[in-house]
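**Student:** based on what follows, work out the 3D shape:
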Amino acid sequence: MSVACVAVAAAAAEPTRRALDAAGLLDVSRRAVQLPDRQVALPLLVTRAAAEEQWGADLSRLAPAPPLPSLPSLPSLPTPPTLSLVELPATRLPLRGPRAALEARVAAALAACGACAGSSAALLAALPAAWEKLGDVVLCRPSPAFAEALARLSDAQRDAALGALALALRASRVGVQGRVEASLRRKSGAELLYPADAAGWTVHTEQRIVYGLDVRRSMFSSGNGSEKARVGGWDCSAEVVADLYAGIGYFSLPYLVHARAKHLHACEWDDDALAALRYNLEANGVAARCTVHAGDNARSVEHFAAAADRVNLGLIPSSEAGWQVGVRALRAEGGLGDYAREIGRDWRIDCKHVERVKWYAPRVRHVVVDVLCRPRDAAAPPTHETEVQDSQPPED
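**Tutor:** So this is what the prediction gives:
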């Protein structure tokens, strides 16, 4: 059947395809086809008559007007792209849900760049099934098959495929997640793949809180959203909070923005996380209620010892290294566990809540415990059963 297409030189097919796709004019259910004279035909969603009525026959002189969407400026080309009527197969690529649409976009991009069938098939089969989106950055889960399939492509083909992937996911940068450092600094191991000169800084909004970070240097766990929401639901307007592992502000910001903490002491020793934390405090308008302590929290605690009503120890796989520091931060009316005895305090421990947040490794669960600590001679709290809640369903 005859389909309205944009005919363009093969060397300019990818930027032209991207411009058409960004404007919503590219028919991603049809593959691009090779034409004589080293040209490529990119199928359009609009009819030839409608396109010619709006644009004329020369796409380098676009003057879009309703009902067609506007089209970003096409690159300056020796031979301008033109409208053409091309015979294409009547059958379309099957589109079944977001995954199929993503595959169709990537397939069209590879075809426009002249990638061989084998390389295209390998990449389509290895496209990631899961990813994390932070601002305009998509971080895919690492996959040897995906890495090998990308390595088989030329630089131009790889950029075209990753550009199509970004466009399909409404992002501008694509990368792969890395292994987070096991050290207390918890550095991100993410790598950006597209574009070639991509910077790592992005601004992400979650639960009406702005988080800026460099995804290559600082981690961001989207899986902790339920716990951040729980913290943000408290009323801390009369409380001083100490966050001993503040990072970029994962929990400091919910305490300040939503729980309205009277004041918060944020401890962090990683330079990249500190830069992001300070940016985020300003971006959310809460810097005046937060004191940032750079360096080891075992030393920083001297500045707010016995001043905190609440201590946050958000560190996995274990926050045990900060328990004694947390005890020193708490006011005389509170403390944490057996470590309290080591600094001469005698307290009663009451476990108020256990939040089973998520599984983050086989048979390894992220659990948060709310512990209320009071002097032994204080009035005993009401007897109750510890509340246990699952943020995620149990592992099979």
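**Student:** can we go C-alpha only for contacts and neighbour counts from here?
**Tutor:** Noted.
**Student:** got the buried residues for the longest strand along the chain?
**Tutor:** Criterion DSSP state E: the longest strand present in the chain is strand 347-361. Neighbour counts over strand 347-361 (16 or more other Cα atoms under 10 Å) mark Trp347, Arg348, Ile349, Asp350, His353, Val354, Glu355, Arg356, Val357, Lys358, Trp359 as buried.
**Student:** secondary structure element for the closest residue to the third one other than its chain neighbours?
**Tutor:** Going back to what we said before, that points to Ile349. Take Ile349 and drop its neighbours on the chain: the residue closest to it by Cα to Cα, 6 or more residues apart in numbering is Cys373, 4.8 Å away. Secondary structure from DSSP states H and E places Cys373 in strand 364-375.
**Student:** wait, doesn't the residue nearest to Ile349 sit right on Trp347?
**Tutor:** Yes: judged on Cα atoms under 8 Å, Cys373 makes contact with Trp347 at a distance of 6.2 Å.
**Student:** still on that earlier bit, from Trp323, how far out is the residue nearest to Ile349?
**Tutor:** Between Cys373 and Trp323 the computed distance is 13 Å (Cα to Cα, to the nearest Å).
**Student:** for the buried residues of strand 347-361, which one is nearest Glu282?
**Tutor:** Among the buried residues of strand 347-361, Val357 lies closest to Glu282 (Cα to Cα), at 28.8 Å.
**Student:** so that closest one touches Asp390, yeah?
**Tutor:** Yes: counting by Cα under 8 Å, Val357 does reach Asp390; the two are 6.3 Å apart.
**Student:** what are the ranges of the strands in the stretch 51-200 of the chain?
**Tutor:** For the stretch 51-200 of the chain, applying DSSP state E, counting those that start in this stretch gives strands covering 82-87, 131-134, 137-140, 173-176, 191-194.
**Student:** here is a second sequence; please produce its structure as well for comparison:
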Amino acid sequence: MSTTRRTPDAADADHRYRYLDESGHLVEDPPAVTETTLLELYESLRFARAFDERAKSLQRQGRIATYAPMAGQAGAQVAAALAMDDEDWLYPTYRDNAAKFARGVDPADVLALLAGHEGDGDADARVMPEYIPIATQLPQAVGAAWTGLLRSGEPEYATLATLGDGATSEGDFHEGLNFAGVFDTPTVFLCQNNGWAISTPTERQTRSETLARKAAAYGVEGVRVDGMDPLATYVTVRRAVRKAKDDVAAVADEPADPEAVAAGPSGATRPTLVETVVRRFGAHTTSDDPSRYREEPDRSGDPLPRLETYLRGRGLLDDERVAAVGDRVETRLEAAVERAEARETDPTAAFEHVYAEPTPAVDDQRAELERLYEEYGDRVAGERH
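**Tutor:** Next up is the predicted model:
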């Protein structure tokens, strides 16, 4: 985080910290982010946007199941994932594919999962399987972070758990934040506040002025950032990750929020609640019709052109380089679709790992499915399964 005192222009009326305005121009001195990281941010965001469009198309064709678009939120996801260290663990929700890809998850695995195959999560990338029940990942991320403290007496890694604004109304949010505060775990809570929990607006979720302010009740630091500014999100989450692991330099940095809570012997808490203010450009999922409950969202400040404008101004991108990134993205995406759709289907895999030891009922159901396939073949599941 820049150590220069922010001017009023560096935060909007809602106290969302930013480095780039909605057009992609700096509002304060640029942060110390390497050119390699900046270009990785851009290409990862380009891939996330392309994947999002392709996934929606595949769903409409019946080639994958229900899909949760991430346009408008992918900038925050990519920036947060790249701000993590290799040893850290990501606890994602169902909408966080951009973060998963930035951590190294194979997009073919995600497409295969959406087509009904087993195999979510990636231990090598240190990414947990995506969490669909709301907020259940939060206590688990805290517990995993606590493990390292119990084992060695100091943080071995940080955990980063993503959540939406609606998750702050769940009991698991309270339990996770409270436990993290009490035991000072190396956990970063990345709240993507898009203003809507499906069709419920944020003002029906809470009377709190901001979601970041909820952190104060648990004795941890709360930060509010413009989540559609990849630079601001990267720098904020990077500081939170370093602070989580007792990095003295990170603790000494200027807090990203003037109302940040300071506690503990190091002068700052390990856990941080980062509220990234974003917009959900599309539907909640492909089964949702957002026109029934909200107006068309404002697309100004889109993180992709915003970042591209900044990188062009820095001389890191031009038309030729932008086209080259597009070519790499398309090649990678086409290969992922081909690999995903080439996978063989084994419907009986649905019965594996239901219990440590299969119960008689599970064995009976598996035997019945095998009998049906033997008798009717692929007609049991239709032409696609």
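**Student:** work out the TM-score between the chains.
**Tutor:** Overlay of the two chains. TM-score (TM-score structural alignment, normalised by the length of the second structure): 0.30; 165 aligned residues with a Cα RMSD of 5.6 Å.
**Student:** circling back: okay, the angle between the strand holding Cys373 of the first structure and strand 347-361?
**Tutor:** With axes from the mean of the first three to the mean of the last three Cα atoms, to 10 degrees defining the directions, strand 364-375 of the first structure sits at 170 degrees from strand 347-361.
**Student:** packing partners for strand 364-375 of the first structure?
**Tutor:** Counting contacts by 3 or more Cα pairs under 8 Å, 6 or more residues apart in numbering; DSSP states H and E, strand 364-375 of the first structure packs against strand 347-361.
**Student:** list the helices and strands the strand it packs on packs on?
**Tutor:** strand 364-375, strand 387-390.
**Student:** export the ones you listed to JSON lines and tack on mean neighbour count and distance to Gln54 of the first structure?
**Tutor:** Converted to JSON lines, those look like this (neighbours: other Cα atoms under 10 Å; distance: least, Cα to Cα, whole Å):
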{"stretch": "strand 364-375", "mean neighbour count": "16", "distance to Gln54 of the first structure": "58"}
{"stretch": "strand 387-390", "mean neighbour count": "12", "distance to Gln54 of the first structure": "57"}
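**Student:** need these in JSON lines with distance to Leu20 of the first structure, can you?
**Tutor:** As requested, these are arranged in JSON lines below (distance: least, Cα to Cα, whole Å):
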{"stretch": "strand 364-375", "distance to Leu20 of the first structure": "45"}
{"stretch": "strand 387-390", "distance to Leu20 of the first structure": "46"}
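**Student:** any idea which of those gets closest to Val3 of the first structure?
**Tutor:** Val3 of the first structure sits nearest to strand 387-390 of all these, at 53.6 Å, using Cα to Cα.
**Student:** show residues contacting that closest one.
**Tutor:** Taking contacts as Cα atoms under 8 Å, 6 or more residues apart in numbering, the residues outside strand 387-390 of the first structure that touch it are Lys352, His353, Val354, Glu355, Arg356, Val357.
**Student:** how does it look with 10 Å?
**Tutor:** Residues from elsewhere that reach strand 387-390 of the first structure (Cα atoms under 10 Å, 6 or more residues apart in numbering): Ser226, Cys351, Lys352, His353, Val354, Glu355, Arg356, Val357, Lys358, Val367, Val369, Asp370.
**Student:** Serialize these to TSV and add fields for distance to Ala275 of the first structure.
**Tutor:** Below are those laid out as TSV (distance: Cα to Cα, whole Å):
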residue	distance to Ala275 of the first structure
Ser226	25
Cys351	35
Lys352	35
His353	33
Val354	32
Glu355	30
Arg356	31
Val357	28
Lys358	28
Val367	28
Val369	29
Asp370	29
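**Student:** quick check, nearest of those residues to Ala126 of the first structure?
**Tutor:** After measuring the contacts of strand 387-390 of the first structure against Ala126 of the first structure - Cα to Cα - the closest member comes out as Lys358, at 26.8 Å.
**Student:** which strand or helix spans Leu82 of the second structure?
**Tutor:** helix 74-83.
**Student:** name the residues of that helix that come out as buried.
**Tutor:** Ala74, Gly75, Ala76, Gln77, Val78, Ala79, Ala80, Ala81, Leu82, Ala83.
**Student:** for that helix, packing partners?
**Tutor:** helix 35-60, strand 89-91, helix 97-103, strand 159-164, strand 187-193, helix 230-244, strand 272-277, helix 303-313 (3 or more Cα pairs under 10 Å, 6 or more residues apart in numbering; DSSP states H and E).
**Student:** export those to CSV and tack on distance to Val223 of the second structure?
**Tutor:** Shown next, in CSV, are those (distance: least, Cα to Cα, whole Å):
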stretch, distance to Val223 of the second structure
helix 35-60, 21
strand 89-91, 19
helix 97-103, 20
strand 159-164, 14
strand 187-193, 10
helix 230-244, 8
strand 272-277, 5
helix 303-313, 19
